[in-house]
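A.B. asks: Return atomic coordinates for the entry below.
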Amino acid sequence: MKAYVFPGQGAQFTGMGKDLYENSPLAKDLFEKANDILGFRITDIMFEGTAEQLKETKVTQPAVFLHSVILAKTLENFNPEMVAGHSLGEFSALVANGALSFEDGLKLVSQRALAMQKACEITPSTMAAVLGLADNVVEEVCASIDGVVVAANYNCPGQLVISGETSAVEKACEAMKAAGAKRALLLPVGGAFHSPMMEPAREELAAAIEATVFSAPICPVYQNVTASAVSDADEIKKNLIIQLTAPVRWTQSVQQMIADGASLFTEVGPGKVLAGLIAKIDKEAATANA
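C.D. replies: From the prediction side, this is the model:
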């Protein structure tokens, strides 16, 4: 079965999508529609902006979403049998499988970015990558720390990201190293994504998601929250709301897709991060980049 996967924040690069814009009338039309919806020319920042400009959350999330979704729409023979997206990428996946319209997906991603930015400004918070420890050890160390710190991204075996209050994450990093982690290093992010620190953003986004029409998808989406195939529009909505404060179960999602018959994973969007993670999750898995 053909599986398509969509990257999240961090995959952006200057010049992303420019070739699509210049070579596909459909892509150009969609990019210009996006500029109108957002109220600023995001294409100028995507094509010519600095890395700093691209790192702004209000830019990053819509930019990665647009690159992925517009690339999917211009692919020949795009007939996904299953889709998944990493964090923000779940919105790209939901447009690709027909659960969300392009316009509604972009509006939700923009609202999500702004809500997350606001939540980041309430309390000093951050994330850190932990390499070389088993999942259960990372979870146990987080549970032993005073303050808010949780496992946020299960990226592949031996590579987890933790998230929470800055002081708690720093303490957890020291404890992870003491427990045998190869590395435990703070990430250059704006805040504690996929942790309880995102509760204000979750509440804000919940209202927007509830007010948006979701359709029956053409194929299942393997959602971050459940790591299982979901086709019911109401369930997709519910999981999308929970996603902001819950961990991204990427390892488990990929393992379930393989168990359900995924024979080729095609990454759609900027970068090759997900293809690399999938190869670490299952060395036999076939990967490609759109």
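
A.B. asks: CA atoms for contacts and neighbours, from now on please.
C.D. replies: Fine.

A.B. asks: Can you tell me what sits against stretch 58-78?
C.D. replies: Stretch 58-78 has contacts (C-alpha atoms under 8 Å, 6 or more residues apart in numbering) with 6-12, 16-17, 20, 24, 26-27, 30-31, 42, 46, 53-54, 88-89, 91-93, 95-96, 102, 106, 109-110, 113-114, 117, 268-270, 290.

A.B. asks: same deal with stretch 33-40?
C.D. replies: The contact list for stretch 33-40, computed with C-alpha under 8 Å, 6+ apart, reads Arg41, Ile42, Thr43, Glu103, Leu106, Lys107, Ser110.

A.B. asks: can you do 7 Å?
C.D. replies: Residues from elsewhere that reach stretch 33-40, judged by C-alpha atoms under 7 Å, 6 or more residues apart in numbering: Arg41, Ile42.

A.B. asks: what's the answer for stretch 156-171, then?
C.D. replies: 124-134, 145-154, 192-193, 195, 197, 251, 277, 280-281.

A.B. asks: Narrow the residues you listed to those in helices?
C.D. replies: Thr251, Leu277, Lys280, Ile281 (DSSP state H).

A.B. asks: Show me which pair in these is furthest apart.
C.D. replies: Thr251 and Lys280 (9.3 Å; C-alpha to C-alpha).

A.B. asks: Before we compare anything, build this one as well:
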Amino acid sequence: MSQGFAVLCPGQGGQHPAMFDLLRADTRGQDILREQVLATRFDRPLDEILHDPQLLFANRYAQPLIVATGLAAWRVLRDELPPPALVAGYSIGELTAYGVAGALTDNEAIDLAAARAAYMDASLAQAPHQGLMSVGGVEAGEVEELLRRHGAFVAIVTGFDTLIAGGRSDDLLAAANELEGLGARTGILPVGIASHTPLMESALSPFTAALDALDFREPACAVLAGVSGLEIHDIPSARRTLAQQLTHTIRWSSCMDACAERGVGVALELGPGSALSRMLRERHPHIECRSVSDFRSLAGVVNWLRSRLD
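C.D. replies: Have a look, this model is predicted:
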């Protein structure tokens, strides 16, 4: 195990039309994408999805594609690098994390991501017009209390005064108006469901059944549970916390703190996007952290990491 090296796996929000370009430019990456059968996995061509923002940010495509690109990138990189000491995933990225840790194959994780997205989308039948909203500039405890008054929830905690709120769209807008009066910054995110809130309750049972049906392997390295920031090493805990995060707040700030507490000095975000590496650098500036998305080639990623890990 390489002490001090962590892998971060992003959630939704950073996907873009070129998110597979580094992989397509790499011979090994091309082979892995063929193994993931992305060309025929969906009900329309992959490039059509990538170049249509409405499709690319729809859960049914976004969640499996984010898992697919993260795991494909890691498979290209992993043979050139020491194994990580920790892996952490943000929202759907937690499935990617278990793939990185060897508990799931690529296709198992991608299939599970697609099922997860379908179960979450089905929750809209019982509670339509949901969403997520970023909030910054007001202490998180004060925001949580205000959200509760409006029937909304804290979905993800990212810092002392930054978080993601989830709930019905009208409730979020009402909360936003009051928050902005307090000096907060708010912004509606391109996600049409209230992930990590009680509005996902109807997805819990079928997703738990899907997890139980999988031949989960024991993680080869520690995976941080999003709901707590605690290390997961065993299969029952992995299944339990993956299901729990559907309806419970993600404590991403705790995951970042866990990286620092366990002596992580270098971290790599698998992409797409670079939000996690930016947040980690801001919270713990002593940790060197970059995203695959920062580089022009996967070989460049390897060279950077080797220079930091040697």
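
A.B. asks: How alike are these chains, TM-score-wise?
C.D. replies: Once superposed, chain against chain, the TM-score is 0.91 (TM-score structural alignment, normalised by the length of structure 1); 285 aligned residues with a C-alpha RMSD of 1.9 Å.

A.B. asks: how about Ala201 of structure 1, what does it touch?
C.D. replies: So Ala201 of structure 1 contacts Ala115, Met116, Ala119 (C-alpha under 7 Å, 6+ apart).

A.B. asks: Just the ones in helices from those, please.
C.D. replies: Counting by DSSP H, those place Ala115, Met116, Ala119 in helices.

A.B. asks: Quick check on the contacts of stretch 58-78 of structure 1: which are buried?
C.D. replies: 6-9, 11-12, 16-17, 20, 27, 30-31, 42, 46, 54, 88-89, 91-93, 95-96, 102, 106, 109-110, 113-114, 117, 268-270 (16 or more other C-alpha atoms under 10 Å).

A.B. asks: Structure 1: which residue goes with Gly167 of structure 2?
C.D. replies: Under the alignment (TM-score structural alignment), Gly167 of structure 2 pairs with Gly164 of structure 1.

A.B. asks: did I read that right, that match in a strand?
C.D. replies: Yes - per DSSP: H, G, I helix; E, B strand; the rest coil, Gly164 of structure 1 lies within a strand segment.

A.B. asks: just to confirm, which helix or strand has Ala168 of structure 1 in it?
C.D. replies: Following DSSP states H and E, one finds Ala168 of structure 1 within helix 166-178.

A.B. asks: Which parts of the stretch 1-150 of structure 2 are helices?
C.D. replies: Assigned by DSSP state H, counting those that start in this stretch, the stretch 1-150 of structure 2 shows helices spanning 21-24, 27-35, 38-41, 46-50, 53-56, 59-78, 93-100, 106-122, 140-149.

A.B. asks: Read off where the first one ends up in structure 1.
C.D. replies: Equivalent residues of helix 21-24 of structure 2 are located at 18-21 in structure 1, counting by TM-score structural alignment.

A.B. asks: Look up how far Pro157 of structure 1 lies from the residue of structure 1 most remote from its centre.
C.D. replies: What lies farthest from the middle of structure 1 is Ala178; by C-alpha atoms, centre = their mean that is 29.9 Å. For Ala178 of structure 1, the distance to Pro157 of structure 1 equals 19 Å [C-alpha to C-alpha, to the nearest Å].

A.B. asks: Aligned to Ser91 of structure 2, what sits in structure 1?
C.D. replies: Looks like Ser91 of structure 2 aligns to Ser87 there (TM-score structural alignment).

A.B. asks: mind listing what its match touches?
C.D. replies: When contacts are counted by C-alpha under 7 Å, 6+ apart, Ser87 of structure 1 touches Gly8, Asn224, Val248.

A.B. asks: Top of the contacts of Ala201 of structure 1 by number of neighbours, please.
C.D. replies: Greatest neighbour count in the contacts of Ala201 of structure 1, by other C-alpha atoms under 10 Å, goes to Met116: 26 neighbours.
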